[in-house]
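> Task: produce atomic coordinates for the following.
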Amino acid sequence: MNTLLLAADAPKSPVDDAINSWFDPIATFFGGIIFFPITLGPISFPFVVLWLIAAALIFTIYFGFIQARGFKVSLEVIRGKHSSKNDPGEITHFQALASALSGTVGLGNIAGVGVAIALGGPGATFWMIIAGLLGMCTKFVECTLGVKYREIDENGVVYGGPFKYLPIAFRKFSKPIAGLLTGIFAVSILIFGVVGGGMFQANQTFVQVRTATGGADGFLAGPAASLIFGIIFAGLVGLVILGGIRSIAHVTDKLVPAMGIFYVLSCLLVLAINFGQIPTAIGQIFDGAFAPQGVAGGIVGVMIIGFQRSAFSNEAGIGSAAIAHSAVKTRRPISEGFVALLEPFVDTVIVCTMTALTIIVANQPSYTNDLGQGEIGGVALASDAFSTVAGWYPVLLAIAVALFAFSTLITWAYYGERAWAYLFGKSKGAVTVFRVLVCVFVVIGCIASFSKIVEFADAALFLCAFINILGLYMLMPVVKKEMKKYLADRKAGTLMDPDTKDAVPVEEMV
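Below is the predicted model:
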């Protein structure tokens, strides 16, 4: 996920400054509530981080470490071993995973990791991995529920995710309270989908491309260039999102693996060039996790930094990924839970770890407690690492960041669209209005930054975590019952329903 402050060289305008000034007290007040700080000695961290990590730990214990026990099952499901071409839904298990990953794998996996290392030292990497492993179980729970309570209309369009399971979870309170909490969740997702997932991603894409083409002295300098770029970029986005989740899935199931492989191979190239530093880097990660030097709060401080960056990267507990996973073709909701638990593993355990190792071995930076540059300093650490391959290699990093941003944008456009449908109806006209609105905000995002609105959108996103996790606690017995039945049927060899024994691999599905 890309919950990062706008880059320091983002385009500014008088309108931008005026809106930021007007919106500043609103964003500060709302953010102060959502990111309410907890102080332990010399360190301070948002309560939402504790909320997310505590939930991941509780779910992990309650489901008996299913992320470890069920890893083999996850790989079977994603290969289509227990799937049928006749299963209801819109997209395959692999496409659902790719679509959800496109919303989480992004700039946060690059800049966010750089910031974690700069603030917490190499040891923060260890705790990021631990948090990612725990978060796998949270994804398992929320995505199972997203499929179980979904609805499929007469045209085969799926409506699922938290908008369907939260009203059921909160019925114990009362129907009005259930409607209110789900409505707040939908509004929050909608705000982030348009602003954080649309305007912000477009802004970051333009900034990265402009930097790679000469910056302020390049041909993309000036307001006219940003407008033209924004219109072209919005056109590309429109071509994808106008086709709905099926169109998005067809793009992400190719784009996400391609950009993921490119990025990981780039990291491996840096590691190969600096091969002699790898044992030292691994030693620094483990030593720094338990004996951090110069990090405020000692072991607790570096642990919290790692947990925070992981929680802000993989979205486990936010509920957003359950929207994409709910469109999967399956008759067994728990099957998509097994697929979804792979998401934090790829996002945090693999991609974030590769970034961390690359930065540590290539830079061996002097880790301080104050970057002084905001999140852009994290990108700089990664860029410096890639420059050890060749002076021009950071340009490829800029291209990768642009692709990450594009994939995140189209996925969050879909999340926002589902929230819009919940609030304003499922008619074709209503959905089209939202898609046009996203494209308009893409253009605006390239022209102006509106940083305070983006900060407000970040707070809105994490408001979802409070509501969603509360719902997950209420429904986790339902998931456990489904899990036990699925694993028992798998052991007995009776997973396929009587009318769906014509199981075929994913790659053979139409």
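> make it CA atoms for all contacts and neighbour counts henceforth
Fine.
> residues near the residue nearest to I231 when sequence neighbours are not counted, how many?
Nearest residue to I231, sequence neighbours excluded (CA to CA, 6 or more residues apart in numbering): V443, at 5.7 Å. V443 has 24 neighbouring residues, counting by other CA atoms under 10 Å.
> can you check P122 too?
32.
> go on, A68?
The burial count assigned to A68 is 14, neighbours taken as other CA under 10 Å.
> Tell me how far it lies from M136.
Computed as CA to CA, to the nearest Å, the A68 to M136 distance reads 9 Å.
> got it, and G238?
32 Å.
> now swap in A421 and tell me
Note on A421: its distance to M136, by CA to CA, is 28 Å.
> burial count for G120?
Counted with other CA under 10 Å, G120 comes out at 30.
> For it, give me its contacts.
For G120, the contact set (CA atoms under 8 Å, 6 or more residues apart in numbering) comprises 292, 295, 301-302, 305-306, 367, 369.
> circling back to that earlier point, which one's more surrounded, A421 and M136?
Neighbours were counted for A421 and for M136 using other CA under 10 Å; M136 has more, 31 against 18.
> I'd assumed Q67 was in contact with the more buried one.
Yes: between M136 and Q67 there is a contact under CA atoms under 8 Å: 6.1 Å.
> Mutual contacts of these two, please.
Between them, M136 and Q67 share the contacting residues L341, judged by CA under 8 Å, 6+ apart.
> Give the burial count for K491, as a bare number.
Using other CA under 10 Å: K491 sits among 10 other residues.
> Look up how far I359 lies from it.
Distance from K491 to I359, by CA to CA: 44 Å.
> if we can go back for a sec, mind giving me the ChimeraX select for the contacts of G120, buried ones only?
Typed into ChimeraX, the line below selects the buried ones among the contacts of G120, using 16 or more other CA atoms under 10 Å:
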select :292,295,301,302,305,306,367
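> and stretch 463-475, how far out from the chain's middle?
17 Å (CA atoms, centre = their mean, to the nearest Å).
> List the buried residues for the one helix or strand A272 maps to?
Here A272 sits within helix 244-273, counting by DSSP states H and E. The neighbour-count check on helix 244-273 (16+ other CA under 10 Å) flags 244-246, 248-253, 255-256, 259-260, 263-264, 266-271 as buried.
> Who are the packing partners of that helix?
helix 93-104, helix 223-241, helix 353-363, helix 376-386, helix 393-424 (3 or more CA pairs under 8 Å, 6 or more residues apart in numbering; DSSP states H and E).
> Relative to K175, tell me which of those helices wins on proximity.
helix 393-424 (16.0 Å; CA to CA).
> Tell me which helix or strand comes right after the closest one.
Using DSSP H and E, the helix or strand that follows helix 393-424 in sequence is helix 428-447.
> quick one, that next one and helix 244-273 angle?
Angle, helix 428-447 to helix 244-273, by axes from the mean of the first three to the mean of the last three CA atoms, to 10 degrees: 30 degrees.
> Kindly provide the distance from S226 to G298.
S226 is 45 Å from G298, by CA to CA.
> And this one, please, so the two structures can be compared:
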Amino acid sequence: MNRFRSNPQSSLLVLWCLILFIPSIAIAERNGTKVVSVETNASKEETIASEQKKRSSSPLTAGSRGNDFRIRITHDKSDESTFKLELQAIHSAKSSTTSLDQRINSFIAPITDTISSIVFWAPAVPNLQLEILSESVKDLSFSPEQQQDRILLEVLPGLTIENLQEQLLKRSKHLRVIGELPKIRPLENRAGSKNNWRSAANGKFVVPSQSTVPAVVLWLVFGAIIFTLYLRFANFRYFRLAIAIVRGKYSDPTDQGEVSHFQALSAALSGTVGLGNIAGVAVAISLGGPGATFWMIIAGLLGMSSKFVECTLGVKYRRFGKDGRTYGGPMYYLRDGFAKRGWRQTGKVFAIFFAVMCVGGSLGGGNMFQINQAFAQFVNVTGGPQDSWAQGYGWLFGLIVAGIVALVTIGGIRSIAKVTSKIVPLMCGIYVLAALVVLVVKINELPGAFALILREAFDPQAVTGGFVGVLIQGFKRAAFSNEAGIGSASIAHSAVRTKYPASEGLVSLLEPFIDTVVVCSMTALVIVVTGQWEVGASSFAEGVSLTSDSFESVISWFPLLLTMAVLLFAFSTMITWSYYGLQAWTFVFGRGRHADLAYKLIFCTCIVLGSAMSLDKVIGFSDAMIFAMCFPNLIGLYFLMPEARRELEIYQGEIHKGRQPTSE
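So this is what the prediction gives:
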């Protein structure tokens, strides 16, 4: 480590070699090889390489080599004798010619999949409200993960492959039926569920759907509960004081730091408010029902306490450079806070691990995922995936955005805060206003929507299965949206001008409230009152469409506004996470012009790569890197939370004594 600090030029050379090496491999020809990704029920992928250079365009039948489809069965509540069969088609490539975007994606995909499977290990929880027909082929049990093409058919029990094939081929000439679909017969109700089906055929079976519980979500929610109880519900008791601090009532412009309380809050919010509030909420409601909204709000309120602890410690343990720049975040309170307790080596290990994951998170969720979705929206606006002139030119779109991001990030946190303090309030305000318009128009539906949310949050028939699934979806969305407990926000809040760490800790607790309780809840209410939640969405792409359709049912021009919101939120998130990543990078490699330049070059290169990669690969890498940060961070918060409470008592005492300067 010291070697990198003392010789940043050598590290810069190594990193540049890596940057040049990755695209060169991605561009290399793979003559005669077609790569097909198949998702298994463990959310991993089995990569199948075929030596056939071209595929026949003739209709594909059972047993032939070609495209697969996956099957989902759900019961039709309106007709006891009917169930829905959902077929998810996987199309093969039309040609062996691949674009630069496809080559980049095929090279990086195995890496992102491996990282994601490790971080997001998730034990399954039974959820008997939905049944899935799984296919067992070559020792792989395929479950219906989200894919691009879906075919919904109304069918009767007793369906066989013979009477289904004709319907399939009418919709697609590029399908392969895996084996035979046997007769399906209903079983007796179990655990209050009406949707239990089973196949008698060998290698095919119907299993209850399961809600996976990522251990990282439980880790975050458990920490939020502990901090809320330990701080005696400070997230509620000091809410009004937090608003007063943001408004500048207790500010002193002579305090050491780089940005104001409001600018720090805006910068941190820009790193969390974005696509998760728009698409993620739609997916959560589709999978967990309207009741997920209730648990999402509860998790958001609890997360306020986690934010307070980490941001208070971030300010307390921050450092100042000779040039006046601020350096703070979990890296510093993990290292120095543990050192005070005699755990110097443990603190260093935790700090370095966090910093490495933070750099990865800045390149993934704070970079590649954002540009990927921004480009997807740009393609939709310019004609859609089939007709847009931009399709296949994601790298060019990323190159342009990389240049704009570079211009803003040159100025550091001051420049970033100035931009985000204008973008975030504007876009949040417009989005919430649009939601209020929809709710006013649908005001007669509001009482029923609230009743539905509360009823499904505590559905007595689903306590043994469905209740758990609803709760998980709500908690998962809140954790993935506001990032409370991750530690990233404390990096931005550490740059604030203040001499009292708890003052910024109180400001930071507003972040989960705005992100989850306000913005996410508004999205959820709009989706519920318009009835769009019944349509369903299981992927981010579908979530964007579902949210857009919900607003469009009242505001015809909302899709245009949504596109602008996605682009601006993506941009603001990228510039904020570039700062997070840079702070972590300098912690590992040392401060200096060469270290800064090396990171910024890598960050801008990843913008180009992210715009060309497929969404599922980007999501896997993005989430894995960001949520790996919470493991060392929360351990540190558990041991250091007494210091956060002590700082709160000190600050409260100063205000009561009248010593805290005010702007009035």
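> Just tell me what the residue nearest to I231 of structure 1 corresponds to in structure 2.
With the correspondence set by TM-score structural alignment, V443 of structure 1 lines up against V608 in structure 2.
> Ok, L397 of structure 1 next?
So, by TM-score structural alignment, L397 of structure 1 is matched to L562.
> just to revisit the earlier point, the more surrounded of S226 and G298 of structure 1?
S226 (23 against 18).
> circling back to that earlier point, ok, so of the contacts of G120 of structure 1, who is nearest A402 of structure 1?
Checking the contacts of G120 of structure 1 one by one against A402 of structure 1 (CA to CA), the nearest turns out to be G306, at 25.2 Å.
> For structure 2, give the strand that spans the most residues.
The strand of greatest length in structure 2, counted in residues with DSSP state E as the criterion, is given as strand 124-137.
> buried residues in it?
125-136.
> quick one: the match of V443 of structure 1 and F571 of structure 2, what's the gap?
14 Å.
> Stretch 324-331 of structure 1 corresponds to what range in structure 2?
Using TM-score structural alignment, stretch 324-331 of structure 1 corresponds to residues 492-499 of structure 2.
> now the end-to-end length of the matching stretch.
From its first residue to its last, stretch 492-499 of structure 2 covers 16 Å (CA to CA).
> With stretch 28-43 of structure 1 instead?
Rule used - CA to CA; the end-to-end distance of stretch 28-43 of structure 1 is 20 Å.
> who's in contact with that stretch?
The contact list for stretch 28-43 of structure 1 (CA under 8 Å, 6+ apart) reads 44-48, 296-297, 301, 455-456, 459-460, 462-463.
> Distance-wise, check V147 of structure 1 relative to F424 of structure 1.
Counting by CA to CA, the gap between V147 of structure 1 and F424 of structure 1 amounts to 22 Å.
> More neighbours: which of these two?
Applying other CA under 10 Å to V147 of structure 1 and F424 shows that V147 carries more neighbours, namely 33 against 11.
> residues contacting the aligned partner of that one in structure 2?
Aligned by TM-score structural alignment, V147 of structure 1 pairs with V315 of structure 2. Going by CA under 8 Å, 6+ apart, V315 of structure 2 touches 328-329, 490, 493-496, 501, 504.
> what about 6 Å?
494, 501 (CA atoms under 6 Å, 6 or more residues apart in numbering).
> Okay, and it sits in which element?
Using DSSP H and E, the element containing V315 of structure 2 is helix 291-316.
> Quick check: the aligned residue for E90 of structure 1 in structure 2?
Matched by TM-score structural alignment, E90 of structure 1 corresponds to E258 in structure 2.
> roughly how far apart are the match of L397 of structure 1 and T228 of structure 2?
Noted for L562 of structure 2: a distance of 35 Å to T228 of structure 2, by CA to CA.
> Skip the chain neighbours and tell me the closest residue to the aligned partner of A413 of structure 1 in structure 2.
Correspondence of A413 of structure 1 to structure 2, assessed by TM-score structural alignment: S578. In space, and not counting its chain neighbours, S578 of structure 2 is closest to S362: 6.1 Å by CA to CA, 6+ apart.
> Am I right that the one you found is in contact with Y579?
No: when contacts are counted by CA atoms under 6 Å, S362 of structure 2 is not listed as touching Y579 (8.5 Å).
> helices or strands next to the top helix by length along structure 1 in the packing?
Counting residues, the longest helix found in structure 1 (DSSP state H) is helix 451-492. Counting by 3 or more CA pairs under 6 Å, 6 or more residues apart in numbering; DSSP states H and E, the packing neighbours recorded for helix 451-492 of structure 1 are helix 14-34, helix 162-169, helix 175-191.
> Buried residues, the first one. List them.
By 16+ other CA under 10 Å, the buried positions in helix 14-34 of structure 1 come out as 16-17, 19-20, 23-24, 26-27, 30-31, 34.
> can you check the last one too?
Within helix 175-191 of structure 1, the residues that qualify as buried are 178-179, 181-183, 185-191, counting by 16+ other CA under 10 Å.
> ok, average deviation of it from structure 2?
Superposing on structure 2 places helix 175-191 of structure 1 at an average distance of 1.4 Å from its equivalents, by mean CA distance after the TM-score superposition for structure 1.
> Give me the range in structure 2 that that helix lines up against.
Going by TM-score structural alignment, helix 175-191 of structure 1 sits over residues 344-360 in structure 2.
> Can you give the contact residues for the matching stretch?
Taking CA under 6 Å, 6+ apart as the rule, stretch 344-360 of structure 2 contacts 331, 334-335, 338, 581, 584, 625, 629, 632.
> Which among the residues you listed count as buried?
Using 16+ other CA under 10 Å as the burial test, the contacts of stretch 344-360 of structure 2 include 331, 334-335, 338, 581, 584, 625, 629, 632 as buried.
> Just tell me the aligned range of the helix holding A272 of structure 1 in structure 2.
Against structure 2, helix 244-273 of structure 1 falls on residues 412-441 (TM-score structural alignment).
> now the aligned partner of Q308 of structure 1 in structure 2: how far from Y230 of structure 2?
Here Q308 of structure 1 is matched to K476 in structure 2, going by TM-score structural alignment. Going from K476 of structure 2 to Y230 of structure 2 by CA to CA gives 23 Å.
> got it, and L269 of structure 2?
25 Å.
> now swap in R593 of structure 2 and tell me
42 Å.
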